[in-house]
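In: Provided below for reference: sequence and predicted model.
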Amino acid sequence: MMEQLNNITLHFGDCMDMLKNMPDKSFDLAIVNPPYFSGPERRQFYGCKVSKIGVKRLYEKSETWEVPTAEYFDELQRVSKYYIVWGCNYFNYIFAPGRIVWDKCNGSSSFSDCEIAATNLFTSVRLFPFMWNGMMQGKSVNEGRIMQGNKKLNEKRIHPTQKPVALYTWLLTKFAKEKWRILDTHLGSGSIAIACENFGCSLLGIEKDEHYYHAARERIIHYQHQQHAPSKTQG
């Protein structure tokens, strides 16, 4: 199933079914966050509504959590000129030497202090600080170490491995060009779609979990409607 939402194309299905039928270098840049070995499927409660210690979660348990094999990464590199792969440190695969580190500024949290992505865009290491720990979220792309004071402005968390729009905004601003064709094989919460909408590039977002596909779709449509809604100051 395919659906066009402005410059965002959504596909409900398995990304491998699509990748195998795509021509070489169909996309300028792939930015992906595939499931990895120590993800929610190993934490028992992280994808459930209520944890073993009684903490309520808003996330639905996914029945489609599947760690990709080398075949996936081979296809990803074939169809994309450049790539950014989050969680590269969890995969037994040889990536290009470039690295991007997302510093979550999470203080004393028991969760990881950062996430690491591999890329063939460059051969050095780049750092992006942006607070992302429960209700503590960064203020902006340029003020990521400062906590957003108004919690009402926080992004709503709809996915267990959701990444902030600010992260994708920084990636696109720093490394992409306007009108580039972007690929995301594991759409998740759809944060990347909002960043692409603002940046002016097209996106193909693929998601095979039905619940999260529709959740991301609703989020994207809601955002697009907000962007095109008439201002209250207009007559």
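Out: Great, that's in hand. Numbers count the residues shown, from 1 in each chain.

In: going forward, measure contacts and count neighbours with C-alpha atoms only.
Out: Will do.

In: how far does the longest helix seen in the chain sit from its chain's centre?
Out: Ranked by number of residues, the top helix in the chain under DSSP state H is helix 210-228. Chain-centre distance of helix 210-228: 14 Å, with CA atoms, centre = their mean, to the nearest Å.

In: tell me which residues of it are tucked away?
Out: 212, 213, 216, 217, 219, 220, 224 (16 or more other CA atoms under 10 Å).

In: residues contacting the third one?
Out: Right, the one you point to is residue 216. 187, 188, 189, 190 (CA atoms under 8 Å, 6 or more residues apart in numbering).

In: can we see that at 7 Å?
Out: Residue 216 sits next to 188, 189, 190 when contact means CA atoms under 7 Å, 6 or more residues apart in numbering.

In: just the terminal-to-terminal distance for stretch 135-154.
Out: 8 Å (CA to CA, to the nearest Å).

In: I meant to write stretch 174-187 there.
Out: 21 Å.

In: next, the one to line up against it:
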Amino acid sequence: MNQIINGDSLELMKDIDNGSIDLIITSPPYNIGKEYEKVMDIQDYKAWIKQYVKEFYRLIKDTGSVVFQIGNYVEKGKVYPLDCLLFDLFLDEGFIPRNRIIWHFGHGLHAKKRFSGRHETLLWFTKTDEYKFNLDPVRVPQKYPNKKAYKGDKKGQLSGNPLGKNPSDVWEISNVKSNHPEKTDHPCQFPIELVSRCIKSMTDVGDLVMDPFLGSGTTIVSAIQENRNSIGIEKDAHYCQIAEERVLSVTA
């Protein structure tokens, strides 16, 4: 099952059963005036996000996770990291923080009066301590793959896991800009690699993944590639069409 729904996600999520989602992964508008959002007072923005956080807690299973990818709110040259401003909303709802993942990309914003911003963050929360985490599918190559222990009981054996090492909480993944092969009309697009690492590590085959700010459909595309079920909600009909076309291309 892979569903793309056009409409208001706060309203549509009310029709989804309690504790039915294995992973919610999403990136909301940053309140910076993009074509798909209306800029609010920052306190109003936080109150709006809080409504989503409450729904997330209701919807995910006890073994489930929420990954909330976010950047900065910028007002008249002042930069506010939204992960810091919104973090307490998740704690107040009862979520348990697991990682603050740094997504670093090598190009993007060019600044003249401050250092250029080249990273955003993913906040990973769970509902309980009995959450899913599968490290092996997302291991990355060892720095020294043939390094062996030189003493002790394991002398002569490989000192690192032959399947690779933990990718850590800093992810070097290109962002989707004009020349990126995944680029669509959406101005702020997830790269598939970013989403797939979360899906592979935090869910099992057949689990249900949801993205209430679907945008160009990357979460659905990644879920299909990893043999998961998915629900995506997007209020903009044009972006829904882009998502549907991407889904058709990947299923073909």
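Out: Good, I have the coordinates. Bear in mind that the values here come from a model prediction, so they are computed numbers and not experimental data.

In: care to give me the TM-score?
Out: Here the TM-score for the pair of chains, by TM-score structural alignment, normalised by the length of the first structure, is 0.68; 181 aligned residues with a CA RMSD of 2.6 Å.

In: what about the residue nearest to residue 93 of the first structure when sequence neighbours are not counted, neighbour count?
Out: Of all residues beyond its chain neighbours, the one nearest residue 93 of the first structure is residue 70 (6.7 Å), with distances taken as CA to CA, 6 or more residues apart in numbering. Using other CA atoms under 10 Å, the number of residues around residue 70 of the first structure comes to 12.

In: any idea what residue 70 of the first structure aligns with in the second structure?
Out: Counting by TM-score structural alignment, residue 70 of the first structure corresponds to residue 50 in the second structure.

In: am I right that its match falls within a strand?
Out: No - Residue 50 of the second structure: not assigned to a strand; according to DSSP: H, G, I helix; E, B strand; the rest coil it is helix.

In: which of the contacts of residue 216 of the first structure are still contacts in the second structure?
Out: With both residues aligned by TM-score structural alignment, their matches' CA atoms under 7 Å, the contacts of the contacts of residue 216 of the first structure that the second structure also has are 189, 190.

In: ok, residue 75 of the first structure - contacts?
Out: Counting by CA under 7 Å, 6+ apart, residue 75 of the first structure has contacts 19, 20.

In: how near is it to residue 39 of the first structure?
Out: 22 Å.

In: where do the helices of the first structure begin and end?
Out: 15-19, 70-79, 165-175, 191-199, 210-228.

In: which residues in the first structure form strands?
Out: Shown for the first structure, the strands assigned by DSSP state E span residues 2-5, 8-12, 27-32, 80-86, 98-103, 114-119, 125-129, 132-133, 136-137, 181-184, 202-207.

In: closest to residue 163 of the first structure out of those strands?
Out: strand 132-133 (8.3 Å; CA to CA).

In: check the mean deviation of the closest one from the second structure.
Out: If you overlay the two and look at strand 132-133 of the first structure, the average distance to its match in the second structure is 4.1 Å (mean CA distance after the TM-score superposition for the first structure).

In: residue 156 of the first structure -> the second structure?
Out: Aligned partner of residue 156 of the first structure by TM-score structural alignment: residue 183.

In: what about stretch 4-21 of the second structure, how long is it end to end?
Out: End to end - CA to CA - stretch 4-21 of the second structure spans 15 Å.

In: flag every buried residue along that stretch.
Out: For stretch 4-21 of the second structure, by 16+ other CA under 10 Å, it's 4, 5, 6, 9, 13, 20, 21.

In: show me what residue 171 of the first structure lines up with in the second structure.
Out: By TM-score structural alignment, residue 171 of the first structure lines up with residue 198.

In: that match: neighbour count?
Out: Neighbour number of residue 198 of the second structure under other CA under 10 Å is 22.

In: return the distance of it relative to residue 241 of the second structure.
Out: 25 Å.

In: quick revisit: just the contacts of residue 216 of the first structure now: which is nearest residue 2 of the first structure?
Out: residue 190 (15.2 Å).

In: let's have the helices of the first structure in a markdown table, adding distance to residue 91 of the first structure.
Out: Output for these, formatted as a markdown table (distance: least, CA to CA, whole Å):
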| stretch | distance to residue 91 of the first structure |
| --- | --- |
| helix 15-19 | 17 |
| helix 70-79 | 9 |
| helix 165-175 | 22 |
| helix 191-199 | 22 |
| helix 210-228 | 24 |
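
In: nearest to residue 35 of the first structure, of those helices?
Out: helix 70-79 (11.8 Å).

In: which position in the second structure aligns with residue 120 of the first structure?
Out: By TM-score structural alignment, residue 120 of the first structure lines up with residue 125.

In: find the nearest non-adjacent residue to that match, please.
Out: Residue 125 of the second structure's closest residue in space is residue 97 (CA to CA, 6+ apart), at 4.5 Å.

In: mind listing what's buried along stretch 168-187 of the second structure?
Out: Neighbour-count burial for stretch 168-187 of the second structure flags 171, 174, 175, 176, 177, 182, 183, 184, 186 (criterion: 16+ other CA under 10 Å).

In: and the spatially closest residue to the last one that is not a sequence neighbour, how far from residue 227 of the second structure?
Out: Spatially, and ignoring its direct neighbours in sequence, residue 186 of the second structure is nearest to residue 216 (6.1 Å; CA to CA, 6+ apart). With the distance defined as CA to CA, residue 216 of the second structure ends up 19 Å from residue 227 of the second structure.

In: list the contacts for residue 121 of the first structure?
Out: Counting by CA under 7 Å, 6+ apart, residue 121 of the first structure has contacts 82, 98.

In: now it: how far from residue 108 of the first structure?
Out: 32 Å.

In: ok, residue 215 of the first structure next?
Out: 31 Å.

In: then residue 194 of the first structure?
Out: With CA to CA as the criterion, residue 194 of the first structure and residue 108 of the first structure are 30 Å apart.
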